[in-house]
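Asks: Quick one: sequence and predicted model below, then my questions.
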Amino acid sequence: MKLNIGISEKGRKSVSAVLAQLLADEVALYIATRGAHWNVVGPNFGPLHSFFESQYEALDDILDDVAERIRALGATAPASVGAYAKAKSIDDGAGSEASAAKMIESLLKAHEAIIRNLRKYEDVADDAEDAGSEDFFVSLIEQHEKMAWMLRAHLQ
């Protein structure tokens, strides 16, 4: 059945495209955060291990929401490692041998990159007259800003 939600097909396609880009970046950040959780060492291991867990759990919810928003606009959510690797725009992270501080710094940079991208994506949704996606992007900006603040606090 044809989708009739008050957004043009062109608009839905443009918003779905940036949502797919966002999904790839969110997956990359999720994996990097999981890696930090698994591989962090040092005197603050316990608190950082738990902290990274809270962050990857929040990212898991975001992943699901982004994929479901893509589906709500009538597109198919990318669902392969190859598609994510090809589409992602953020770095892979500090790596499994990095210090805790380097892991935190790398995750912070990834969140900040996603925040900058989300601000651009909000404009795409506005151009498409897609108020739902605009609100969704604003909500994600707020969530990523909070996670970035928490990471930044560990570096001060």
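Replies: Alright, I've got the coordinates. Just so we're clear, the structure is a prediction, and the values are computed from it rather than from any experiment.

Asks: only C-alpha atoms for contact and neighbour calcs from this point on.
Replies: Fine.

Asks: all helices of the chain, in order?
Replies: With DSSP state H as the criterion, the chain has helices at 9-39, 45-72, 81-87, 100-127, 131-155.

Asks: So which bits of the last one are buried?
Replies: Put plainly, it is helix 131-155. Across helix 131-155, burial judged by 16 or more other CA atoms under 10 Å covers 133-134, 136-138, 140-141, 143-145, 147-148, 151.

Asks: can you check the fourth one too?
Replies: Applying a neighbour-count criterion of 16+ other CA under 10 Å, one finds 100, 102-115, 117-118, 121-122, 124-126 buried in helix 100-127.

Asks: Same check on the third one?
Replies: By neighbour count with 16+ other CA under 10 Å, helix 81-87 contains the buried residues 84, 87.

Asks: what does that helix rub up against?
Replies: Helix 81-87 has contacts (CA atoms under 8 Å, 6 or more residues apart in numbering) with 21, 23, 24, 25, 27, 28, 78.

Asks: now these in JSON lines, with distance to residue 38?
Replies: Formatted as JSON lines, the contacts of helix 81-87 follow (distance: CA to CA, whole Å):
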{"residue": "21", "distance to residue 38": "26"}
{"residue": "23", "distance to residue 38": "22"}
{"residue": "24", "distance to residue 38": "21"}
{"residue": "25", "distance to residue 38": "20"}
{"residue": "27", "distance to residue 38": "16"}
{"residue": "28", "distance to residue 38": "15"}
{"residue": "78", "distance to residue 38": "26"}
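
Asks: Comparison target below:
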Amino acid sequence: MKADIGISAKNSEAVSLILNTLLADEHVLYMKTRNYHWNYEGDNFHEMHLFYEGQYEQLAETIDEIAERVRMLGHYATGRLKDLLEITRLLEPDYTNHQQEQLTNLLSDHETLIRTIRKDIDELSEKLKDTGSADLLTGILRQHEKMAWMIRSYLG
């Protein structure tokens, strides 16, 4: 059954495309953070293990919120890894177990998402007239800003 929530079918489809692209980005960032959680080595292993765990748990919640919003709009949330990798805007670097490299990679991704989400919010609210999705992305933007700040604090 199609959703009748005051967003045209054309706009709803465009919103879902934006959200599914962000969903793909969040999945890549989640797996990168989880990878670093598993593969970090260093004298502060326990601290970093817990730090990464807190970050990927927050990303998992974000992933779920985005996917549910796509479903609220009456579309399918992208969930196959093959499809996610085709539309993500993030890259996967080589394996590293060095804290500085890991944190720099994560910071770059968070800042990329922050810049992208800002643009998406404008498009969602102004062009596509979906304040609900724009509001969701505003909250996600704040989460990425906080996560980036925490990572920057480690980098000094």
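Replies: The structure has been received and is ready for your questions. Every value quoted in this text rests on a predicted model; they were computed, and no experiment measured them.

Asks: And the TM-score between them?
Replies: Remark: TM-score between the superposed chains equals 0.96 [TM-score structural alignment, normalised by the length of the first structure]; 155 aligned residues with a CA RMSD of 1.0 Å.

Asks: picking up where we left off before, now tabulate the helices of the first structure in CSV and tack on distance to residue 93 of the first structure.
Replies: Output for the helices of the first structure, formatted as CSV (distance: least, CA to CA, whole Å):
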stretch, distance to residue 93 of the first structure
helix 9-39, 5
helix 45-72, 13
helix 81-87, 13
helix 100-127, 6
helix 131-155, 14
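
Asks: how much space between the residue nearest to residue 112 of the first structure when sequence neighbours are not counted and residue 70 of the first structure?
Replies: Using CA to CA, 6 or more residues apart in numbering and skipping the chain neighbours, the partner closest in space to residue 112 of the first structure is residue 148 (6.9 Å). Counting by CA to CA, to the nearest Å, the separation of residue 148 of the first structure from residue 70 of the first structure is 25 Å.

Asks: Residue 27 of the first structure now?
Replies: Distance from residue 27 of the first structure to residue 70 of the first structure, by CA to CA: 15 Å.

Asks: Of these two, which one has the most company?
Replies: residue 70 (23 against 19; other CA atoms under 10 Å).

Asks: For residue 78 of the second structure, which residues are in contact?
Replies: Contacts of residue 78 of the second structure (CA under 8 Å, 6+ apart): 20, 23, 24, 67, 84.

Asks: Correct me if wrong: the first one contacts residue 68.
Replies: Yep, that's residue 20 of the second structure we're talking about. No: under the criterion of CA atoms under 8 Å, residue 20 of the second structure is not in contact with residue 68, lying 10.7 Å apart.

Asks: Tell me which of these two has more neighbours.
Replies: Between residue 20 of the second structure and residue 68, counting by other CA under 10 Å, residue 20 is the more crowded of the two (26 against 15).

Asks: Need the counterpart of that one in the first structure.
Replies: The alignment partner of residue 20 of the second structure in the first structure, by TM-score structural alignment, is residue 20.

Asks: From residue 63 of the first structure, how far out is its match?
Replies: Taking CA to CA, one finds residue 20 of the first structure at 11 Å from residue 63 of the first structure.

Asks: Skipping its backbone neighbours, what lies nearest the spatially most central residue of the second structure in space?
Replies: Most central in the second structure under CA atoms, centre = their mean is residue 26, positioned 2.7 Å from the mean C-alpha point. Leaving aside its sequence neighbours, residue 26 of the second structure sits nearest to residue 63 (CA to CA, 6+ apart; 6.3 Å).

Asks: if I pick the one you found, what's in contact with it?
Replies: 23, 26, 27.

Asks: For those, which ones persist in the first structure?
Replies: With both residues aligned by TM-score structural alignment, their matches' CA atoms under 8 Å, the contacts of those that the first structure also has are 23, 26, 27.

Asks: how far away is the closest residue in space to the last one that isn't next to it in sequence from residue 137 of the second structure?
Replies: Same thing as residue 27 of the second structure. Leaving aside its sequence neighbours, residue 27 of the second structure sits nearest to residue 63 (CA to CA, 6+ apart; 7.0 Å). Per CA to CA, residue 63 of the second structure is found 12 Å from residue 137 of the second structure.

Asks: one step back: identify the residue of the second structure aligned to the residue nearest to residue 112 of the first structure.
Replies: So residue 148 of the first structure corresponds to residue 148, using TM-score structural alignment.
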